[in-house]
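> Pasting the sequence and the predicted coordinates here, then a few questions.
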Amino acid sequence: MNRLLVASLFALTSSQVLAMDSLSDLAWKNRVVLVFGNYGDPKVARQVEALETEEAKLAERDIVVIRVSKEGASSAYGNIPALNSAKLRKDAKIEDDGFHVVLVGKDGGIKLRSEDIVGNVEMFDLVDSMPMRQAERK
């Protein structure tokens, strides 16, 4: 009986992890910063490094940061398993391999698109101006 229960829980957990591959899986839980660009693109590295210096601010705002390239997608900040780069590209409507930064709100709406590096102050000010974020702070 215990083995069956453990096996059932493992199967349920595994299927949830494998299913997390698109932005809709993150809706109402996280704000998402998607950093698109080719592997080794210095703009990608600079954008991710800039955000990573503000871990406390990312955590406070429920922000996860995801790198997306032709080779795949990976979590740069936050614990997001099993990412599907093709679905993320489709969800964010990114069709080329160039550098893009996309901020997705908890409601799943795209709040910012940029082909340039976005400064932390600009990113956090934008998030802080969102009605949902303002309600969280009360």
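Sure thing, it's come through. Numbering: from 1, shown residues only.

> rest of the way, CA atoms for contacts and neighbours
Fine.

> gap between the two ends of stretch 44-59?
Stretch 44-59 has its terminal residues 20 Å apart, counting by C-alpha to C-alpha, to the nearest Å.

> Just to be sure, residue 66 is in a strand?
Yes. According to DSSP: H, G, I helix; E, B strand; the rest coil, residue 66 belongs to a strand.

> Can you get me a residue count around it?
Counted by other C-alpha atoms under 10 Å, the residues lying close to residue 66 total 24.

> hold the first one in mind and look at this next one:
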Amino acid sequence: MRYWSIVLILFSALAHSYPADSEKWQHRSIMFFAPSHDQYVQQFLLETLMEECSLQERDIVTLVIKEDGSTVPVWAQDAFDLSVLNAFYDIPKGQHTGILVGKDGREKLRWGEKTDWTLLKKVIDQMPLRQQEMQRNPSRCAI
């Protein structure tokens, strides 16, 4: 029941694009909750640009959700009920909380102010679905 609740909460505005009987999402999500647009948010956004190829390769969508209700990208504040997301993930006020959600809709990793992108990629790359993806499509991000 909890699985379906999160699916409805996170993607109610986009529900028509997902098959009703689907057990997998089209993407993984990284949500970064923050008290305000501070240096940690700036660093997170900068790092998402630096990690763009890796994020795209792993089908990751990133969201920044601030306590005042503003979001990056801006469209997310209209697409989601942010108070429900905060309650569902038990986000403490005044703190930074990053959450990785897998394609199965379940929380995979949680962290604080600073994002360890190496750890994030390692956790994702160990997921069974990601293992299948890597077998089908070799990395295009290696330099």
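Sure thing, it's come through. All values derive from a computational prediction rather than experimental measurement.

> Ignoring the adjacent residues along the chain, who's closest to the aligned residue in the first structure for residue 60 of the second structure?
Correspondence of residue 60 of the second structure to the first structure, assessed by TM-score structural alignment: residue 63. Nearest residue to residue 63 of the first structure, sequence neighbours excluded (C-alpha to C-alpha, 6 or more residues apart in numbering): residue 31, at 4.6 Å.

> Am I right that that neighbour is in contact with residue 109?
No. Applying C-alpha atoms under 8 Å, one finds residue 31 of the first structure not in contact with residue 109, separated by 9.7 Å.

> who has more neighbours, these two?
Higher neighbour count among residue 31 of the first structure and residue 109: residue 31, with 25 against 13, using other C-alpha under 10 Å.

> for the residue mapped onto the more buried one from the second structure, what are its contacts?
By TM-score structural alignment, residue 31 of the first structure lines up with residue 28 in the second structure. Neighbouring residues of residue 28 of the second structure by C-alpha atoms under 8 Å, 6 or more residues apart in numbering: 58-61, 100-103, 105.

> Among these, which one lies nearest to residue 127 of the second structure?
Using C-alpha to C-alpha, residue 102 comes nearest to residue 127 of the second structure of the contacts of residue 28 of the second structure, at 8.6 Å.

> The closest one: what's its closest spatial neighbour, skipping adjacent residues?
Using C-alpha to C-alpha, 6+ apart, the closest residue to residue 102 of the second structure is residue 28 (4.8 Å).

> For residue 33 of the first structure, give its distance to residue 49 of the first structure.
From residue 33 of the first structure to residue 49 of the first structure the distance is 13 Å (C-alpha to C-alpha).

> quick one: which of the two has more around it?
Ranked by neighbour count (other C-alpha under 10 Å), residue 33 of the first structure and residue 49 place residue 33 first, with 25 against 12.

> Give me the three-state assignment for the more buried one.
For residue 33 of the first structure, the assignment made with three-state DSSP gives strand.

> residues in contact with the helix or strand containing residue 15 of the first structure?
Following DSSP states H and E, the helix or strand that holds residue 15 of the first structure is helix 2-19. Outside helix 2-19 of the first structure, the residues that touch it by C-alpha under 8 Å, 6+ apart are 25, 81-82.
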